[in-house]
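K.L.:
Fold the following for me, if possible:
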Amino acid sequence: MMRAIFMGETLVFTGSKFEIERVLEAVDKYKPDYMPVSPSEIQQLWRSELTEKYDLSSLKFIQCSGAPLGTDVADKFRAKFPNVKLAIRYGLTETTGAVANMRSPEELERVGSVGRLVEFMEAKIVDLLTAESLSSGHQGELWLRGPSIMRGYVGDDKATAEILDSEGWLKTGDLCYFDSQGFLFIVDRLKEVIKYKNIKIAPAELEHLLVSNHEIDDDVVVPYPDEEAGEIPMTFIVRNPESNITATQVMDFIAT
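P.N.:
Sure, this is the predicted structure:
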């Protein structure tokens, strides 16, 4: 809404819930060139046959945020809509806006990343045990510092102290890494990482793999207690309405 106001744009509301046909009707009728979406909405757009029914030629730019977007889903979206630029954005409520964004052609082509840091924002990847800074290519917790970082949680000093250190670094709770060219990659939320024996498993990685199967519309991966391994990944899936895929077939798909 703020973007529309300060850039003098027309803003089209389609309701509080993403209903694909209503959204497609709005694009056909009002001819917007930009649309913000979530990863699950990207998934619906590349899968739906309804997209053939409406004129979507006005769309030039799609901005995706809210959760990690799987590379496979992004590739399929780009293949279906070759004239639409797909940009990924990363930010938190505590940063009051975007932290990393895709804007340049080079950033838009870096599949799997969320682009580079926005202006005036500092970042570092720290070791999960020692909090020491890690070099590019190494996964750890992302810490951020900059003028848009919140001052704290109102009336909750304890929660503020847990997320903000004395030097103003915000601990995001996200498992991330930077590559050698400064592109940021989000792996998963740290609190959601599954600890299988001594191996850390990112649920998002498995979720992205699952939805690449045309018989699966949506899924979530969670930890399940296991006496020997500590935790094992368990998934809940939403089948495609026309699918009868079984649990064994899902496990066989992942195994390959």
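K.L.:
Please count neighbours and contacts with C-alpha atoms only from this point.
P.N.:
Will do.
K.L.:
So what would you say the end-to-end distance of stretch 143-159 is?
P.N.:
16 Å (C-alpha to C-alpha, to the nearest Å).
K.L.:
So which bits of it are buried?
P.N.:
W143, L144, R145, G146, I149, M150, G152 (16 or more other C-alpha atoms under 10 Å).
K.L.:
before we go on, could you also do this sequence so I can check it against the first one:
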Amino acid sequence: MVLPMFHIYGATGTIFCLIQGIKIIIESRFDMVSMLQKIEKYKVTSFSAVPPILVAMDKMPLADHFDLSSLGEVGCGAAPLPDGVAESVAKKYNFTIGQGWGLTEAVPATSTFTPNFPTKSVGIVVPNTLLKVIHPETGKELGVNEDGELCLKGPQVMKGYYKNQKATDNCIDREGWLHTGDIGHYDDRGFVYVIDRIKELIKYKGFQVAPAELEELLLRHPMVGDVGVIGVPDSEAGEVPKAYVVKKDEALTEQAIHDFLKDKVSKYKYIRGGITFIDAIPKTVSGKILRKDLREMDKQRRTTESKM
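P.N.:
Okay, the predicted model is just below:
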């Protein structure tokens, strides 16, 4: 158990093991070397991860020095896992990776992986739970493979926010649907896909750009160690995507990144806001990118430049 237990993901994961009498090896804080040592020493068969852990395992050669053959299954949640990472890590270390989707307000499981599920999917909706996808602006219900806001109804959905009726009303509608704020869709087999958060979407000339999609693509570049994408103000387009990138190789250039994306995305998704190289991407303890910190960083930079 490397996840913080005050987070719903770590808390329910721990309870799940206790109920079944499963032995848990607990880490006081996450450290890659320590985690790999524990897996080897105690012959750990499973652990719950967040995307940055699996991305690191995929990119760093360190894991090759440890015996991870006991691992059979690794769960991943809290944020979308970049496309291709699951397949690469599973092949490299020979264990199964399953993504799930949930949130604190739905305590916490809403979908989970099943055998032979698409690795980019977060699985199928859990029992006794309903899911629908709606247009985030009109509220119209959407169909198969149409991206919109994911809404839930089920016995695990909270009654509301404690002593905050206004926040509750903004989240749970009159019919009892929990509006998750997540953007995604379901396919013709019922598998659910989560793409990004509504509030994170970048609006470029009316087009919606999901930061997670660009981050997912950029992480495929062999010289990119980590990346965070935000929207920055633009007088003509409203907003344009900007990338903060951690170099894995010092030879990486801005032009190389632009060239890498050129044939992989539509023109409105180009990183017109520029690229800034930094030492680390700010993240929560659960592995989610702190885009507000990146936005504040960018705001301060623009303020400084305007004074020069």
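K.L.:
what's the TM between chain one and chain two?
P.N.:
Laid over one another, the chains give 0.94 as their TM-score (TM-score structural alignment, normalised by the length of the first structure), with 250 aligned residues with a C-alpha RMSD of 1.1 Å.
K.L.:
Pipe the buried residues of stretch 143-159 of the first structure into JSON lines and attach distance to Q44 of the first structure per row.
P.N.:
Conversion of these to JSON lines gives the following (distance: C-alpha to C-alpha, whole Å):
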{"residue": "W143", "distance to Q44 of the first structure": "33"}
{"residue": "L144", "distance to Q44 of the first structure": "32"}
{"residue": "R145", "distance to Q44 of the first structure": "35"}
{"residue": "G146", "distance to Q44 of the first structure": "35"}
{"residue": "I149", "distance to Q44 of the first structure": "33"}
{"residue": "M150", "distance to Q44 of the first structure": "34"}
{"residue": "G152", "distance to Q44 of the first structure": "37"}
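K.L.:
out of the residues you listed, which are inside strands?
P.N.:
Counting by DSSP state E, the part of those found in strands is W143, L144, R145.
K.L.:
now those as a markdown table including distance to V126 of the first structure?
P.N.:
Formatted as a markdown table, these follow (distance: C-alpha to C-alpha, whole Å):
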| residue | distance to V126 of the first structure |
| --- | --- |
| W143 | 7 |
| L144 | 11 |
| R145 | 13 |
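K.L.:
which of those residues lies closest to F13 of the first structure?
P.N.:
L144 (32.6 Å; C-alpha to C-alpha).
K.L.:
That closest one matches what in the second structure?
P.N.:
With TM-score structural alignment as the criterion, the equivalent of L144 of the first structure in the second structure is L152.
K.L.:
just checking, that match touches L130?
P.N.:
Yes - proximity of L152 of the second structure to L130 meets the contact threshold set by C-alpha atoms under 8 Å, at 5.6 Å.
K.L.:
Can you tell me which residue sits nearest the middle of the first structure?
P.N.:
P68 (2.1 Å; C-alpha atoms, centre = their mean).
K.L.:
Map that one onto the second structure.
P.N.:
Per TM-score structural alignment, P68 of the first structure is aligned with P80.
K.L.:
Over to its match. Which of the three states is it?
P.N.:
What DSSP: H, G, I helix; E, B strand; the rest coil gives for P80 of the second structure is coil.
K.L.:
how about it, what does it touch?
P.N.:
Neighbour list for P80 of the second structure: P51, V194, I195, D196, A212 [criterion: C-alpha atoms under 8 Å, 6 or more residues apart in numbering].
K.L.:
Over to whatever residue of the first structure lines up with the second one. Which of the three states is it?
P.N.:
Spelled out, that is V194 of the second structure. Superposed on the first structure with TM-score structural alignment, V194 of the second structure falls opposite I186. Using three-state DSSP, the structure places I186 of the first structure in strand.
K.L.:
pretty sure I186 of the first structure is touching V114, no?
P.N.:
Yes - judged on C-alpha under 8 Å, I186 of the first structure makes contact with V114 at a distance of 7.4 Å.
K.L.:
More neighbours: these two, which one.
P.N.:
V114 (26 against 21; other C-alpha atoms under 10 Å).
K.L.:
Let me know the distance separating that one from V187 of the first structure.
P.N.:
The value you get for V114 of the first structure to V187 of the first structure, if C-alpha to C-alpha is used, is 11 Å.
K.L.:
Check I194 of the first structure too.
P.N.:
13 Å.
K.L.:
Mind listing what's buried along stretch 199-208 of the second structure?
P.N.:
Buried-residue list, stretch 199-208 of the second structure, by 16+ other C-alpha under 10 Å: E200, L201, I202, K203, Y204.
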